[in-house]
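[1] predicted structure and sequence below. I'll ask about it afterward.
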Amino acid sequence: HERVHGVYVDTGFMRKNESADVMAAYEKAGFRNVRLRDASTEFLAAVGSETNPEIKRKRIGAAFLAVENDVLEHLPRGEWLLGQGTIYPDTIESGGTRESALIKTHHNRVPELLVRIEAGEIVEPLVQFYKDEVREIGRALGLPSRLIEKQPFPGPGLAVRFLCTDEPAAWSENSQLSQVASGFNLKARVLPVRGVGVQGDERTYAHTALVTGDYDERRIAELSPAITNSLRDVNRVVFWAGSKGSIDEFHVEPTTTSREGLDVLREADARVRDILAEYDTQKRIWQCPVVMLPLKRHGESTIAIRPVESHDGMTAQYSRLPWPVIERITSAVLQVPGVGALLYDVTNKPPATIEWE
């Protein structure tokens, strides 16, 4: 313990109460050399008004490096090793294996850190393991189950769940999409928001189909792949769960990352997690990203929930939630000031990645 020093970096992109929970967990485990560094101002400044998800990730990676370098400067060179919790899927999605293409850059795989790895300054004890295997290691080490069972959370945090755009955009109708949806007695239109997907080992960046109508679990489950299989420029399907106004009052507006917006997303995320924890007693949900979209009405944003079930995160099925649970989540999230609508992501991986960005 004495030779292990930790600096917990609060990027400002963390979930509600996350920093306090993490620090309390280290203290309980007996670590005395862990301190908190509030770097939220630096990270927000690093992302700035950037809207491109891949550039956002790289800027956040660079901000991590700046804080890291600042910490390491105070230690004698050659007398430290840096520990990273990189796991195997991170290296695959960053295009770091011979067979893999770049899907998204993980912050622990930016070029500057690769130089440190080659110089032997970084130790990555988990780099050959998938998430389920990492959990087994945690159990073998006797770590508390509430830490082991925590849902995966991206390094860049809520910043990559806060979708931004430079351009306003209007809804668009697509006759082929409408035709596929009408076969299931539902309606669909193209949501003017794009997200990351994966096809084979390749990255896609395509539009989202928005489905409206009466919720029927089986029909939605059949419609979702029918849409992505028949429309090349759609890699994600969402269901309109509820809103404060008519769907036609919502428009995509230019949006950049802001502290106020992050606070809205943080509160919505906390409410979703609380309800799902109560519902999902069997721990079937592997992860549920809660995403904020620049689809707005009277300045209020749209929230999308993305509950998925998976074994290792490389492939995933969306969690088929019963309507009363969706209703409960919709009601709770629409009570958050700054939220105007709730969408339910009903896409498997592939074709859509678990995270939207």
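    Ah, there it is.

[2] use CA for all of it now, contacts and neighbours both
    Noted.

[3] wait, doesn't Val9 sit right on Glu42?
    No. Using Cα atoms under 8 Å, Val9 makes no contact with Glu42, being 11.0 Å away.

[4] state the helix or strand in which Gly340 lies.
    With elements taken from DSSP states H and E, the one containing Gly340 is strand 339-345.

[5] just the endpoints, please. Distance across stretch 327-343?
    11 Å (Cα to Cα, to the nearest Å).

[6] roughly how far apart are Leu72 and Trp80?
    8 Å.

[7] swap in Gly12?
    Distance from Gly12 to Trp80, by Cα to Cα: 27 Å.

[8] between those two, tell me which one has more neighbours.
    Each of Gly12 and Trp80 has its neighbours counted (other Cα atoms under 10 Å); Gly12 has more, 21 against 14.

[9] what sits against that one?
    With contact taken as Cα atoms under 8 Å, 6 or more residues apart in numbering, Gly12 is in contact with 38-41, 43-44, 259.

[10] in helices, which of these appear?
    Within these, residues falling in helices by DSSP state H are 40-41, 43-44, 259.

[11] counting neighbours, which of those residues comes out on top?
    Result: Phe43 is most packed of those (other Cα under 10 Å), 23 neighbours.

[12] wait, it touches Lys58, no?
    No. Counting by Cα under 8 Å, Phe43 sits too far from Lys58 to count as a contact (11.6 Å).

[13] use this one as the comparison:
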Amino acid sequence: CADRNLYGVQFHPEVDLSPDGTAMFKNFLYGICELSGSYSMGCRQDLAINMIREKVAEKKVLVLVSGGVDSSVCAALLHKAIGPERIIALHIDHGFMRHEESSGVVNALQAIGLPIKVLNGTEEFAQATTDVNGTMTAKLCETVSPEAKRKIIGDTFMRATQKVAEELGLKADNLYLAQGTLRPDLIESASAMVSSNAAVIKTHHNDTQLVRQLRDEGRILEPLCEYHKDEVRELGIALGLPEHLVWRQPFPGPGLAIRILCADEPYVTDDFDTVAQNLRSVCADCSPLPVSPILLPVRTVGVQGDGRSYAYLAALTLPSDPSGSWEGLLQLAKQIPGKVHQVNRVVFMLGAAVSDCPKAITPTRLTPEPIEQLRKADHVVNQVLAKYDLLRSLSQVPVTLFPVGFDVPGGRCVGIRAFITRDFMTGTPALPGKDIPLEALEEMRKGVLAIPGVVRVALDISPKPPATTEWE
């Protein structure tokens, strides 16, 4: 309030990027409030189990298991709370799963005594549409908008679930729908459960308008909605889930569908050349490295000013081996979005330097060829992560396919985001040579380039914020 000379400063001590944030909370809770710190994950588990039993009573629960850590822990928690007799675990294969993903999740849950039903919905999802603000979308296989893709997938999940419930003779008044929604999911999708005025960063497939309607009707059960990823993993271990499942790389519910940047035409605004020149000037002024920066004709999702941005992807290249330059490259990538506001994400293109900004793309939609390219690339990267024992130290390593071919007809690039975070709200890129061995990075590059149609490999070196973990 300027009239009264009252001002406030907002910051987030709860995220890992805030220096001494944990110490601030500790001083406040223990030093000022004189709390004892006796509350434990066991207490939270007991509370969650009691909540489930009280809310569900004698009804049945249909739990959606996507294959990721969150939904698997949710299913295990329900299993402990009410037993397998009243749980129907459902895994829907929408056609965007990772290599052998569906069989892996089935085996893991069956091992703890929870039977799981698998529905192959590949064709149903490809042809699906949905209503967005009164307008029907195109089919999913023809859609390029990131938000539309998420909403189609989320709503189709719900419709497919309803169909299965009807086939099994489950009645709505005797059934709850459970899913592994976490608190960051609700924050980023601006759910009223966590805030009345937050900006939407991205729509989560498990927090669509249809899900919110079911939630308002009291038909959604989300026992993990107050948890963050590190807490979910701790809970998973306590529930007896195998470590290989609990510590597997996080995978979004929509799967590979939101890791393929779809576009029919290049993203080239009227100020493209001006932005590209500004990018070159900023790099020259801010770094002694002989970088050759280029602006790419695609957009990615980011967070700038506490709101969602949908801006250019920038790439850095070097004329020589980057082995001794990674710290400088990461520092430059951190500075660029603050000085070139039309950019929200920066990658380093592994391989030969590039001097000219490409202005063409390979038209890309959710069709079999790009889906299979990304599935193979993701498998290559995860095999290398396992070989070098990086699955725990690297919090998340999304692999993305984007439609820039660098003058190769039909060519596309693969982006690898080796990311370190504990709270999954903020984070830093892994530093090659320290957080990820250079040999591992080279194995990833060679393995991915062996996939037909993939012409370059890029390492995402952006912090979060301004770049979100996922590109879409």
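    That came through fine. Values in this document were obtained by computation on a predicted structure and should not be read as measured data.

[14] now the TM-score, please.
    The pair, once superposed, lands on a TM-score of 0.94 when counted by TM-score structural alignment, normalised by the length of the first structure; 356 aligned residues with a Cα RMSD of 2.0 Å.

[15] and the contacts of Gly12 of the first structure as JSON lines, adding distance to Arg3 of the first structure?
    Shown next, in JSON lines, are the contacts of Gly12 of the first structure (distance: Cα to Cα, whole Å):
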{"residue": "Asp38", "distance to Arg3 of the first structure": "23"}
{"residue": "Ala39", "distance to Arg3 of the first structure": "24"}
{"residue": "Ser40", "distance to Arg3 of the first structure": "27"}
{"residue": "Thr41", "distance to Arg3 of the first structure": "30"}
{"residue": "Phe43", "distance to Arg3 of the first structure": "28"}
{"residue": "Leu44", "distance to Arg3 of the first structure": "32"}
{"residue": "Arg259", "distance to Arg3 of the first structure": "36"}
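
[16] the strand holding Gly340 of the first structure against the second structure, how far on average?
    For strand 339-345 of the first structure, the mean deviation from the second structure after alignment is 0.8 Å (mean Cα distance after the TM-score superposition for the first structure).

[17] tell me where the stretch 351-472 of the second structure has helices.
    Applying DSSP state H, counting those that start in this stretch to the stretch 351-472 of the second structure gives helices spanning 368-387, 438-449.

[18] taking strand 454-460 as reference, get the angle to the shortest one.
    Read it as helix 438-449 of the second structure. If you take axes from the mean of the first three to the mean of the last three Cα atoms, to 10 degrees, helix 438-449 of the second structure sits at 140 degrees to strand 454-460.

[19] go through helix 438-449 of the second structure and flag the buried ones.
    440-441, 444-445, 447-449 (16 or more other Cα atoms under 10 Å).

[20] from the residues you listed, which is closest to Gln383 of the second structure?
    Comparing those against Gln383 of the second structure with Cα to Cα picks out Met444 as the nearest, at 8.9 Å.

[21] show me what the closest one lines up with in the first structure.
    Using TM-score structural alignment to pair residues, one finds that Met444 of the second structure aligns to Ile329 in the first structure.

[22] how about its match, nearest residue that isn't a chain neighbour?
    Nearest residue to Ile329 of the first structure in three dimensions, chain neighbours excluded: Val272, at 6.0 Å (Cα to Cα, 6 or more residues apart in numbering).

[23] what's the neighbour count on His244 of the second structure?
    With other Cα under 10 Å as criterion, His244 of the second structure counts 10.

[24] so it sits in a helix?
    Yes. Under DSSP: H, G, I helix; E, B strand; the rest coil, His244 of the second structure falls within a helix.

[25] residue contacts, the counterpart of it in the first structure?
    In the first structure, His244 of the second structure lines up with Arg146, judged by TM-score structural alignment. By Cα under 8 Å, 6+ apart, no residues touch Arg146 of the first structure.

[26] among the helices of the stretch 351-472 of the second structure, which is nearest Pro254 of the second structure?
    Checking the helices of the stretch 351-472 of the second structure against Pro254 of the second structure by Cα to Cα gives helix 368-387 as the closest, at 12.6 Å.

[27] output the residue interval of the first structure matched by that closest one.
    Using TM-score structural alignment, helix 368-387 of the second structure pairs with 259-278 in the first structure.
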